[in-house]
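1. I'll drop the sequence and a predicted model, then ask my questions.
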Amino acid sequence: MSAKGLLIAAPRSGSGKTTLTLGLMRALRRRGVAVAGVKSGPDYIDPAFHQAALGRDSLNLDSWAMDEGLLAALAAQASDGAELLIAEASMGLFDGVPAEPGRTGASADVAAALGLPVLLALDASGQAQSAGAVALGCARFDPRVKVAGVVLNKIGSPRHLRLAREGVEAAGLKVLGALPKQAEVVLPERHLGLVQAAETEALEARLEALADFVAAHVDLDAVLALAAPLRVAAEERSGLARAALAPPGQIIAIARDAAFSFLYPHLLAGWRGQGAEIRFFSPLADEAPPHDADCLWLPGGYPELHAGRLAANQRFLDGLRAFAASRPVHGECGGYMVLGESLTDAQGVVHPMAGLLSVQTSFAKRKMTLGYRDVTLLADCALGPKGHRFRGHEFHYASIVALGADEPMALAADAYGGAPAPAGSRRGLVSGSFFHCVAEVRS
């Protein structure tokens, strides 16, 4: 089956993309449409909501971190067996970093690469006919991208709707729906974005309410009609394209629970596709790493919210230390914090961690660090061999109190031309950093 697709985007963050995306996904699924989902950009949380809404995994597509072949192959993988691929944009449609055309990380790059028409979610609060000018600007800004329809959001009254609709239609664009202001459909948030899908109270009921809300105010048939065939080559559909990252072992132990949940689905799928076996375990349940694994991966997540519990889970910590004595261990972001000497929580309480690295981190004074990273390894580690390059990102509010005496894991550069700087820590078979890997850079 060859899927059609569309991208749900907006002029800026906070315009209602996720509400519209989840509502459409569940509403169309209820109608019997085989829907698949992807998220543009580095985001762990939204794909989990896609999975909950659709009952199938959602992947990330990132035009800065992934080359065009990998991006297309993952789109083909995500849409396998589906009739419709719904891609959710990040930030504003054209927001990215300075880079060559098509590699800026903007959601517009994904739309252009895959031939996805754009359904624009437009927050019309505080304006009326001027909504048409905003929509027209989005439609004309990039000739690679086709804005095929608009859904107005945060409509306050019938008069407001009439004026905003007239403005958009005067710009030559179709209005496919209008969502009234309704606080009841808002999903709960915390410091890294939405509360994770697995922790959202009454998630199934919320998704059903979103579907009801969107179905009542958006023309679902018109949305289906604007989708276009995915622009994906035959060899990418056949799965011949390479995986994003080589597996760090044949049997990989991966922490997975509310404290360790940030691992990209495309990495897991790629590792399994290359024959690796995955063994999940829960540090929060005081489980030791599986004894038969030959590599251990501690993903990011929210260990700062569970620091006291993790510090008290001696079976987990002893098992982690014993594992690291003979086999590679790698920590990303939250995992890096747990591998360190200590983690200070939001109340200023210092909790001892595994002590496998000398770094000390704190969540007491929040400072957001956000951005793409191009990383070159300074030594062999679980992430890969010395000298190999990887692209990914950082997104955290924790800070380093003391780095300690460990050697840096890598040199990391941002996307703005800054000089590479030492990043992360390594000691023996243990490595870690705040860097979240998306893909290896291969020539």
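-> Yep, that arrived.

2. all contacts plus neighbour counts: C-alpha atoms, from now on.
-> OK.

3. mind listing the strands for the stretch 151-300 of the chain?
-> With DSSP state E, counting those that start in this stretch as the criterion, the stretch 151-300 of the chain has strands at 175-180, 189-190, 193-194, 228-229, 251-255, 277-281, 295-298.

4. tabulate those strands (JSON lines), appending mean neighbour count and distance to A133.
-> What follows is the strands of the stretch 151-300 of the chain, written out as JSON lines (neighbours: other CA atoms under 10 Å; distance: least, CA to CA, whole Å):
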{"stretch": "strand 175-180", "mean neighbour count": "22", "distance to A133": "14"}
{"stretch": "strand 189-190", "mean neighbour count": "10", "distance to A133": "31"}
{"stretch": "strand 193-194", "mean neighbour count": "14", "distance to A133": "30"}
{"stretch": "strand 228-229", "mean neighbour count": "17", "distance to A133": "25"}
{"stretch": "strand 251-255", "mean neighbour count": "24", "distance to A133": "48"}
{"stretch": "strand 277-281", "mean neighbour count": "17", "distance to A133": "50"}
{"stretch": "strand 295-298", "mean neighbour count": "26", "distance to A133": "47"}
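
5. make TSV from the ones you listed and add distance to Q129 to it.
-> Formatted as TSV, the strands of the stretch 151-300 of the chain follow (distance: least, CA to CA, whole Å):
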stretch	distance to Q129
strand 175-180	13
strand 189-190	31
strand 193-194	31
strand 228-229	29
strand 251-255	51
strand 277-281	53
strand 295-298	50
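
6. to D219, which of these lies closest?
-> Closest to D219 of these, according to CA to CA: strand 175-180, at 5.6 Å.

7. starting at the chain centroid, how far to the closest one?
-> 27 Å (CA atoms, centre = their mean, to the nearest Å).

8. now stretch 326-341
-> The answer for stretch 326-341 is 21 Å, by CA atoms, centre = their mean.

9. check it against this one:
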Amino acid sequence: MSPAPGLLIAAPRSGSGKTTVVLGLQRALARRGLRVRGAKCGPDYIDPAFHAAATGAPSFNFDSFAMGRPLLNALVAQTAGDADIVIAEGSMGLFDGVRQETGRTGASADMAALFGWPVVLILDVSGHAQSAAAVALGCARFDPRITVAGVVLNKVASERHRRLVEDGMARIGLPVLGALTRNDALSLPERHLGLVQAGETDELDQRLERLADAVEAVIDIDQLVALGRPTQADAATAGTALPPPGQRIALASDRAFSFIYPHLLASWRAAGAEILPFSPLADEPPPQDGDVCWLPGGYPELHAGRIASAQRFLQGLRAFAQTRPVHGECGGYMVLGETLEDADGHVHRMAALLPVSTSYAKRKIHLGYRVAHLLHQGSLGQAGQRLIGHEFHYASVTRSDESREAAFAAIADAEGTDLGTAGHRIGQTTGSFFHLIATG
């Protein structure tokens, strides 16, 4: 079977309405009976869960910086091989990424270029009319590797406003596939790291149905789908994101611990590992038949009091760590620390397995790719193992053992700037603020 056609839905900048259009389009196509697969370009770990809810199928992240070509090709081929159409969502602006060689910038445009997907631009036209065409023309000409096939207008003020914008698009020869007026009722709830998680969004299925209705009412979906082109990925390519850290992985999974990349879980399962979910918020300890425990990121700062009172969980975690590896990412790392201060300034005792204390009351944004080299042998690899991940949080460190002996990894940013060390390692317990995407 040949790979499914695909489209990349992107925008010149963040906040243009990509996710609204993508989810509405995915659900509209799925309820027509098509096998739709979503994908997210870049390291966003929230949107794929919404794609999965809209389509009923898993959605992976594709990242041209963090993933080697074999892994990227394998993930794209798997996605396109299980679908009738792939609707991929860009992140930030179409060309926004890091300063690296062409094709490895992490920008959404790399995905369109590598896999032959035409781009549909979502244009927020509030505040301008014909000038929107100049923005679209710039996107169409900026990178000769890609094809901008059409535009969808968002936040159109009136019918007259739409005609003026379409006049500009006619001058540059880009088809307008549809136009949405401003409608706050279609917005999804947000918090400090982006959208409220799919699992926490009230009446999510009804919201998706309303988005699909809105998209079908104003966008020529048949014309848009006809713009798709076959995905240029080789199904025979094999690539591994990260070897399983154990055969039976006890995975914290609830509203406080949910940020783990779907491609990692799929990769671990494909390698024969078994995932054993448990809920710290329900005061469940790690399953004792697990041979490694993984605490992913999420929102522990919103549930710090509840976690601190979950003594079965904390005691079970400490007992687990005495004999088996435990790893925490971002929020999971904070819970492995000594204390966590919430937004109201209340300090809560955590697991005290790592020498770090954190605060959500003292906020500072930390954002960017991290290239790490392990300082010690452990469940994630030998000393020197190269890992690539991404950091995005607002927590501050209020106390930490800064010795290299207690550090987890040496890290640099995407441009190779030395950032010193990250995280901690005490015995078999490790943790850091960055979310692992793949081995280097």
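-> Looks like it came in fine. All figures in this text were calculated on a predicted structure; none of them were measured in a lab.

10. so which of the strands of the stretch 151-300 of structure 1 gets nearest E68 of structure 1?
-> strand 228-229 (17.3 Å).

11. show me what that closest one is packed up against.
-> Counting contacts by 3 or more CA pairs under 8 Å, 6 or more residues apart in numbering; DSSP states H and E, strand 228-229 of structure 1 packs against strand 4-9.

12. mean distance between the strand it packs on and structure 2 after superposition?
-> By mean CA distance after the TM-score superposition for structure 1, the fitted strand 4-9 of structure 1 averages 0.3 Å away from its aligned residues in structure 2.

13. about what we covered before: so which of the strands of the stretch 151-300 of structure 1 is nearest E83 of structure 1?
-> strand 228-229 (9.7 Å).

14. residue range for stretch 363-378 of structure 1 in structure 2?
-> Aligning stretch 363-378 of structure 1 against structure 2 (TM-score structural alignment) gives residues 360-375.

15. actually stretch 279-291 of structure 1, sorry about that
-> So stretch 279-291 of structure 1 sits over residues 276-288 in structure 2, by TM-score structural alignment.

16. which residues does the equivalent of L263 of structure 1 over in structure 2 contact?
-> In structure 2, the residue paired with L263 of structure 1 is I260, using TM-score structural alignment. Counting by CA atoms under 8 Å, 6 or more residues apart in numbering, I260 of structure 2 makes contact with Y45, P296, G297, H435.

17. preserved in structure 1, out of those?
-> Among the contacts of I260 of structure 2, the ones still in contact in structure 1 (both residues aligned by TM-score structural alignment, their matches' CA atoms under 8 Å) are Y45, P296, G297.

18. need these in a markdown table (columns: neighbour count and distance to D96 of structure 2).
-> Shown next, in a markdown table, are the kept ones among the contacts of I260 of structure 2 (neighbours: other CA atoms under 10 Å; distance: CA to CA, whole Å):
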| residue | neighbour count | distance to D96 of structure 2 |
| --- | --- | --- |
| Y45 | 21 | 17 |
| P296 | 25 | 27 |
| G297 | 26 | 25 |
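
19. looking at these, which are in helices?
-> Among the kept ones among the contacts of I260 of structure 2, the subset assigned to helices under DSSP state H is empty.

20. out of those residues, which is nearest to Q377 of structure 2?
-> P296 (20.3 Å).

21. wait, doesn't the closest one sit right on R255?
-> No - P296 of structure 2 is beyond contact range of R255, at 11.0 Å (criterion: CA atoms under 8 Å).

22. so F390 of structure 1, which state does it fall into?
-> Three-state assignment for F390 of structure 1 (DSSP: H, G, I helix; E, B strand; the rest coil): strand.

23. how far away is the residue lying closest to S379 of structure 2 once chain neighbours are set aside from Q382 of structure 2?
-> Spatial nearest neighbour of S379 of structure 2, excluding adjacent residues (CA to CA, 6 or more residues apart in numbering): P245 at 5.0 Å. Using CA to CA, to the nearest Å, P245 of structure 2 is found at 12 Å from Q382 of structure 2.

24. tell me which of these two has more neighbours.
-> Between P245 of structure 2 and Q382, counted using other CA atoms under 10 Å, P245 has the larger neighbour count: 20 against 13.

25. gap between the equivalent of that one over in structure 1 and F262 of structure 1?
-> Using TM-score structural alignment, the equivalent of P245 of structure 2 in structure 1 is P248. Counting by CA to CA, the gap from P248 of structure 1 to F262 of structure 1 is 17 Å.

26. cool, E199 of structure 1 as well?
-> Applying CA to CA to E199 of structure 1 and F262 of structure 1 gives a distance of 14 Å.

27. one more: V150 of structure 1?
-> On the measure of CA to CA, V150 of structure 1 and F262 of structure 1 end up 32 Å apart.

28. what of A36 of structure 1?
-> 20 Å.

29. which one of the two has more residues nearby?
-> Neighbours per residue (other CA under 10 Å) separate A36 of structure 1 from F262, with A36 holding more: 30 against 25.

30. aligned partner of the more buried one in structure 2?
-> Aligned partner of A36 of structure 1 by TM-score structural alignment: R37.

31. give the closest residue to that match in space, chain neighbours not counted.
-> In space, R37 of structure 2 is closest to V86, 4.9 Å off (CA to CA, 6+ apart).

32. residues contacting the one you found?
-> So V86 of structure 2 contacts A4, P5, G6, L7, V36, R37, G38, A39, T79, A80 (CA under 8 Å, 6+ apart).

33. doesn't A113 of structure 1 fall inside a helix?
-> Yes - inclusion of A113 of structure 1 in a helix is indicated when three-state DSSP is applied.

34. neighbours around it, how many?
-> Neighbours of A113 of structure 1 (other CA under 10 Å): 20.

35. burial count for R31 of structure 1?
-> Other residues close to R31 of structure 1 by other CA under 10 Å number 9.

36. ok, the residue sitting furthest away from the middle of structure 1 to Q129 of structure 1 distance?
-> Seen from the C-alpha centroid of structure 1, the residue lying at the greatest distance (CA atoms, centre = their mean) is R159, 37.7 Å away. The spacing between R159 of structure 1 and Q129 of structure 1, counted by CA to CA, is 11 Å.
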